[in-house]
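Peer 1: Need a 3D model of the following:
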Amino acid sequence: GTIATLGHLNPKFKINVLSRRPVAWGPDITAYTKGSYWETRGNMTGKINKCSSDAKEIVSGAQVILICSPAHTKLSILEQIRPHLTEGALVGTIFGQGGFDMQAKYALGDDIKNKNLTIFSLQYVPFICKVINYGKDINIIGPKKHLYVASYPLERVHYVGAVLTHCYWIPSVPVPGFLNMTLCPSNQIIHPGRIYGFFKDWDMKTPFEASKMPKLYEDLDDVSANEIQYLDDEIQAIKKALVAKFPDLMLPQIIPISDRICSMYDGQISDKSSLKRIFNTNTGYSRVPFPMVPVDKKDPSKVVLN
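Peer 2: Okay, here's the model as predicted:
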């Protein structure tokens, strides 16, 4: 999604892609927007300048590095790209939860100062996407109305925000510190709460009927909503305790999950009466399936959790 939107909105950008499977990528990526909040913008296509599994070939000379991978993979990626980072580069991720700042400081070490690097992260991914064909096209489902960004050193956050606003054409708001990312009530509590709520009584063996599987978000049930709420209550209690002990600590982004979703998807939610209904009626959360795999590749009608 990032390649398609950045390339489409900024056609003069040269976009290089570091991938373990470079042969699977086409010369460009198309993002289809039908059914999303961005439908009136039409489809977006971004050209790929170069795709390789060689970090030196991809990262050398890059001014902005965007890591678009799960939290547990970021440390190894940072270590892989470190020798090839250019003086003054911005090195960040589209999803800062998982302690990205700590991973970056550990992996990049003295190079942050010696190469004048800026570490940054967005609080949320710019949009929810669903792959159609890997390395070729995707569906954009839920674009955010605005983004939030933190940086290290902190004084560069306004510059980073301006760069990312230019990249995505989504307003990027500066945030005072990475702890706002780490404690943000988002995917790290939504996904465990939803998965536990639905699969808590599963025997880990009996397959499900693929045609009867609910959608991940829009079919959220009461049990899952309650689990997510319990986790959010814990985060809010942690925030309260931190602020009580450190009164100068600024955590403006750690707001209740229902308020956060309504803010990020303003205009896309038709019923805000409960957390469950916020998920059920948010077009930005629509059409996302559970991560299931077929029991038998020849017969996709029976599935289990991936």
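Peer 1: From now on I want contacts and neighbour counts done on CA atoms only, so please keep to that.
Peer 2: Noted.
Peer 1: got a list of what the residue nearest the centre of the chain touches?
Peer 2: Nearest residue to the geometric centre of the chain (C-alpha atoms, centre = their mean): V125, 3.1 Å. The contact partners of V125, taken as C-alpha atoms under 8 Å, 6 or more residues apart in numbering, are I94, F95.
Peer 1: what about it, helix or strand, and which?
Peer 2: Using DSSP states H and E, V125 is not contained in any helix or strand.
Peer 1: where do the helices sit along the stretch 101-250 of the chain?
Peer 2: 111-114, 157-168, 179-182, 187-199, 222-245 (DSSP state H, counting those that start in this stretch).
Peer 1: Make TSV out of those and add distance to Y265 and mean neighbour count.
Peer 2: Formatted as TSV, the helices of the stretch 101-250 of the chain follow (distance: least, C-alpha to C-alpha, whole Å; neighbours: other C-alpha atoms under 10 Å):
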stretch	distance to Y265	mean neighbour count
helix 111-114	35	15
helix 157-168	16	18
helix 179-182	18	22
helix 187-199	15	17
helix 222-245	18	17
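Peer 1: Could you also give me the structure for this next sequence, so I can compare it with the first?
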Amino acid sequence: MSKLVVLVCGGGNGAHTTAGLAAYRENMESRVLTLFKDEAERWTNLMKENDFTVQVSDANTNTSTDLKAKPTIVSKDPATVVPGAHLIIFTMPAFAHPTYFEAIRPHLDDGAIIIGMPGQPGFEFQCFDILKDKAKSCTIMSFESLPWAARILEFGKTVQILGTKASLMGSIINAKTKPPHDPLQSMQKVLGSNPVLKQTSNYLEPYLLTKAIVHPPIMYARWKDWDGKPLDKVPLFYQGVDEMAAKYLSGVADELMATAKAFQSQNPKLDMSHVIHLTDWYRQDYAKDITDKTNLMTCLQTNAAYDGLVHPMIEKDGKFMPNFGYRYLVEDVPNGLVVTKGLALIAGVKTPYTDEVLLWCQKTMEKEYMVDGKLTGKDIQETRCPQRYGYSTIDDLVSIL
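Peer 2: Predicted coordinates for the structure are as follows:
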């Protein structure tokens, strides 16, 4: 088998980790495309004088393993790195996906495998919309979340994996042109033995398994009754979840389950059996990290992979104010909650929890997505909901399978 050429798109935590892991594997070439400012130049210059290291931490044994290997090239020029790439992995936030789709489009080889990791809800809609006929010659994959919790310790030098999921679900839309490498096996080689990658029955399952709906309900529960006064201390995010936050989070997850069941009952082609409740997902994917699996609240509170992670805040004069411009809202509402709301509308499922959270989010963001329970707001073109792309029925959704 020829060398697997992996192109990692992005420059953040996920890109650093994926590029480092791919570079470390045998018979694999790792490339990076980052379009943000001078990231490519900075990363390239740093690797001239330094190693590139992926630190793999094990919270259970309190040990760490260093994997040292450099990507072959880090570039801002898609013409340099896209041709010849077998796997093209999107690891940047969803708001940046359109820019990267536009950048890679002229240079894509037939048979390329495009992977959203995570794709976030609406990834396939946007992929087909921007790549057009090019998309038909590519295999399109999308995973429900990142494989691990990771953070950059030193840009262009060191990234740390804090916790790795036990398994990860991903969808595959096969291309007309068969790729030279098996999509799922190739991605597994990049990541290593964990997480174990599993294929969903269709691209809609990851949308309803999505972790893009986790952040908005937690933000809503914490800040909906906030008095506007600055805090003396930054509150914990996941491990600070209380019964109120767990109620809304579980309620939204219930609505995703109901949408999945409605799809399957209305169209037998849509096997939605992989869609499980958020609580069960945490018990499964963070099995080694969670010490109390009693319920959703305890799963979050006792997850070692979330140790010390806090609410996004803005500091001023030693006091702290919530940062409502952080990705937990600006990313996960238009590319998460609005998309799942759109799917629920198509399925005919009522979503009182989603609606309550969404109304607060859009008011806080000064956006208008939902009006009178419908996705007809003036800012809907900024989202990836199916209605934006002309998908209004279940048959429409099935048509791209």
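Peer 1: How close are the two chains, by TM-score?
Peer 2: Once superposed, the chains reach a TM-score of 0.87 (TM-score structural alignment, normalised by the length of structure 1), with 296 aligned residues with a C-alpha RMSD of 2.5 Å.
Peer 1: circling back to that earlier point, among the helices of the stretch 101-250 of structure 1, which comes closest to G35 of structure 1?
Peer 2: Minimum separation from G35 of structure 1 across those (C-alpha to C-alpha) falls at helix 157-168, 19.4 Å.
Peer 1: Tell me which other helices or strands that closest one touches.
Peer 2: helix 2-9, strand 147-152, strand 172-174 (3 or more C-alpha pairs under 8 Å, 6 or more residues apart in numbering; DSSP states H and E).
Peer 1: just these: most buried one?
Peer 2: Mean neighbour count (mean count of other C-alpha atoms under 10 Å) peaks for strand 147-152 among these, with a mean of 25.
Peer 1: mind putting the helices of the stretch 101-250 of structure 1 in CSV, distance to K302 of structure 1 included?
Peer 2: What follows is these, written out as CSV (distance: least, C-alpha to C-alpha, whole Å):
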stretch, distance to K302 of structure 1
helix 111-114, 50
helix 157-168, 39
helix 179-182, 37
helix 187-199, 16
helix 222-245, 23
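Peer 1: picking up where we left off before, want to throw the helices and strands packed on helix 157-168 of structure 1 into TSV with distance to R277 of structure 1?
Peer 2: Converted to TSV, these look like this (distance: least, C-alpha to C-alpha, whole Å):
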stretch	distance to R277 of structure 1
helix 2-9	29
strand 147-152	23
strand 172-174	28
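Peer 1: quick one, which of those is nearest to M213 of structure 1?
Peer 2: Nearest to M213 of structure 1, of all those, is helix 2-9, at 28.9 Å by C-alpha to C-alpha.
Peer 1: mean deviation of that closest one from structure 2?
Peer 2: Mean deviation of helix 2-9 of structure 1 relative to structure 2 after superposition (mean C-alpha distance after the TM-score superposition for structure 1): 2.4 Å.
Peer 1: Can you list the neighbours in contact with that helix?
Peer 2: Residues from elsewhere that reach helix 2-9 of structure 1 (C-alpha under 8 Å, 6+ apart): 13-15, 28-31, 44-48, 167-169.
Peer 1: what's the burial count for T99 of structure 2?
Peer 2: 12 (other C-alpha atoms under 10 Å).
Peer 1: Would you double-check that it falls in a helix?
Peer 2: Yes - per DSSP: H, G, I helix; E, B strand; the rest coil, T99 of structure 2 lies within a helix segment.
Peer 1: what's the counterpart of it in structure 1?
Peer 2: Under the alignment (TM-score structural alignment), T99 of structure 2 pairs with S76 of structure 1.
Peer 1: can you tell me how far that match sits from H191 of structure 1?
Peer 2: According to C-alpha to C-alpha, to the nearest Å, S76 of structure 1 stands 24 Å off from H191 of structure 1.
Peer 1: G99 of structure 1 now?
Peer 2: G99 of structure 1 sits 18 Å away from H191 of structure 1, going by C-alpha to C-alpha.
Peer 1: still on that earlier bit, for L183 of structure 1, which of the helices and strands packed on helix 157-168 of structure 1 is the nearest?
Peer 2: Once those are compared by C-alpha to C-alpha, strand 147-152 is nearest, at 13.2 Å.
Peer 1: mind listing the strands in structure 1 by residue range?
Peer 2: 16-18, 28-32, 44-47, 50-52, 64-67, 90-93, 118-122, 127-133, 137-143, 147-152, 172-174, 208-209, 292-296, 299-305 (DSSP state E).
Peer 1: Distance to N280 of structure 1 for the ones you listed - can I get that in JSON lines?
Peer 2: As requested, the strands of structure 1 are exported to JSON lines (distance: least, C-alpha to C-alpha, whole Å):
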{"stretch": "strand 16-18", "distance to N280 of structure 1": "35"}
{"stretch": "strand 28-32", "distance to N280 of structure 1": "22"}
{"stretch": "strand 44-47", "distance to N280 of structure 1": "27"}
{"stretch": "strand 50-52", "distance to N280 of structure 1": "38"}
{"stretch": "strand 64-67", "distance to N280 of structure 1": "30"}
{"stretch": "strand 90-93", "distance to N280 of structure 1": "29"}
{"stretch": "strand 118-122", "distance to N280 of structure 1": "25"}
{"stretch": "strand 127-133", "distance to N280 of structure 1": "16"}
{"stretch": "strand 137-143", "distance to N280 of structure 1": "13"}
{"stretch": "strand 147-152", "distance to N280 of structure 1": "23"}
{"stretch": "strand 172-174", "distance to N280 of structure 1": "27"}
{"stretch": "strand 208-209", "distance to N280 of structure 1": "22"}
{"stretch": "strand 292-296", "distance to N280 of structure 1": "20"}
{"stretch": "strand 299-305", "distance to N280 of structure 1": "21"}
